[in-house]
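K.L.:
coords below, sequence missing:
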């Protein structure tokens, strides 16, 4: 309870322009922020950019935080949005081969799909949910809070993402066998 009261005090001070209070809020969360950014972006320089931008946006919009208790969730939501913005800007995702494309698929390692690559080809919200749940071991309730979704919606998206991944990977294995 004491930690919660301290956080509320730091948020109040930070909202009034106290830079040190804001730093005290951010400092203990930096490693978690990095781990989330790394799971989504994979490149250290992109992680640093996302973290820096998220911290800056959080500082500038601190007045929009209604309840100090949700500071961590609010900050992580900003970070996830920044990570997804970086991914969109990079446009680094190559679409998977469709079923009606050529049946000739090489066994070249560059073409082989691993699970992580398949996850990165999911649509944005599903990709984020899968990464946070399976790569970061976050509970569905916390993910729902971060993404401002109902827990049932998170479960549904996670289920659909698993089905999609299973189908993609099965089709990929089938193509490799038919080569």
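P.N.:
Great, that's in hand. Keep in mind the model is a prediction, meaning the values are calculated, not measured.

K.L.:
hey, let's count contacts and neighbours off CA atoms from now on
P.N.:
OK.

K.L.:
And residue 50, how far from residue 158?
P.N.:
Per CA to CA, to the nearest Å, residue 50 is found 24 Å from residue 158.

K.L.:
alright, now check it against this:
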């Protein structure tokens, strides 16, 4: 059993009340529900896709889909976990579409043309000042994570970037807890192998059996 962090129950109660109000017709309250997670959704999409425009499209589509599917949210997981699962699915769809387009050599000059999105989301690119420190190290980390296979990249994003628990990561990805642990272990080994020669001087991993536990990310 996992214990909820302080304030988590109050947050969950607030979200439950908002969801009930939205489903009863107060649609404008959806923006109150989604606002705390706007940046998280965008940054998750960006970390997976490595393209700002595509990340914006995916984030907007994920939030729109969450609105449409809100009645199916049963509260078994946290709302944020459910929302991230939708974001990951949208990002995967985008990656598959890119792969098909690349294979077929399609010229999609009208991609996204005329798309009408819901209310404009805010603060996606507003990064805290400390995130701008050690830019070189951060850039190396981003590059290394971008080169991971998608299944490993997803686990690293959720566990080390978004700091979800193992249980929440498993829920978001729709896989077992043991598989999350295996993928995360392998992903961190791959990251260490790729980064160790370059980060030996620039940055030292957290001293916990030499495993990279926290990443200099957004």
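P.N.:
It's in. This one's a predicted model, so the numbers in the text were calculated from it and none came from an experiment.

K.L.:
Map residue 86 of structure 1 onto structure 2.
P.N.:
In structure 2, residue 86 of structure 1 lines up with residue 94, judged by TM-score structural alignment.

K.L.:
circling back: who has more neighbours, residue 50 and residue 158 of structure 1?
P.N.:
Between residue 50 of structure 1 and residue 158, residue 50 has the larger neighbour count (other CA atoms under 10 Å), namely 26 against 20.

K.L.:
residue contacts, the more buried one?
P.N.:
Taking CA atoms under 8 Å, 6 or more residues apart in numbering, we find residue 50 of structure 1 in contact with 37, 79, 82, 83, 86.

K.L.:
Go again with 6 Å.
P.N.:
82, 83 (CA atoms under 6 Å, 6 or more residues apart in numbering).

K.L.:
List the buried residues in the helix of greatest length in structure 1.
P.N.:
Longest helix in structure 1, counting residues (DSSP state H): helix 151-178. Buried residues in helix 151-178 of structure 1, counting neighbours by 16 or more other CA atoms under 10 Å, are found at 151, 154, 157, 158, 161, 165, 168, 169, 172, 175.

K.L.:
same question, stretch 5-12 of structure 1
P.N.:
Those buried within stretch 5-12 of structure 1 under the rule 16+ other CA under 10 Å are 7, 8, 10, 11, 12.

K.L.:
Contacts made by it with the rest, please.
P.N.:
21, 68.

K.L.:
One more pass at 7 Å, please.
P.N.:
21, 22, 25, 68, 69 (CA atoms under 7 Å, 6 or more residues apart in numbering).

K.L.:
Same question for stretch 25-34 of structure 2.
P.N.:
15, 18, 22.

K.L.:
mind running it again at 10 Å?
P.N.:
14-23, 38, 41, 63, 66-67, 70, 79-80, 83, 118-121 (CA atoms under 10 Å, 6 or more residues apart in numbering).

K.L.:
just to revisit the earlier point, so which of the buried residues of stretch 5-12 of structure 1 are in helices?
P.N.:
Per DSSP H, the buried residues of stretch 5-12 of structure 1 map to helices at 7, 8, 10, 11, 12.

K.L.:
ok, now how distant is the alignment partner in structure 1 of residue 158 of structure 2 from residue 33 of structure 1?
P.N.:
Applying TM-score structural alignment, one finds that residue 158 of structure 2 aligns to residue 132 in structure 1. Counting by CA to CA, the separation of residue 132 of structure 1 from residue 33 of structure 1 is 12 Å.

K.L.:
Please enumerate the shared neighbours of the two.
P.N.:
residue 80.

K.L.:
returning to that earlier point: pick out whichever of the buried residues of helix 151-178 of structure 1 sits closest to residue 119 of structure 1.
P.N.:
Nearest to residue 119 of structure 1 among the buried residues of helix 151-178 of structure 1: residue 165, at 7.0 Å, using CA to CA.

K.L.:
Touching, the closest one and residue 123? I think so.
P.N.:
No - under the criterion of CA atoms under 10 Å, residue 165 of structure 1 is not in contact with residue 123, lying 11.4 Å apart.
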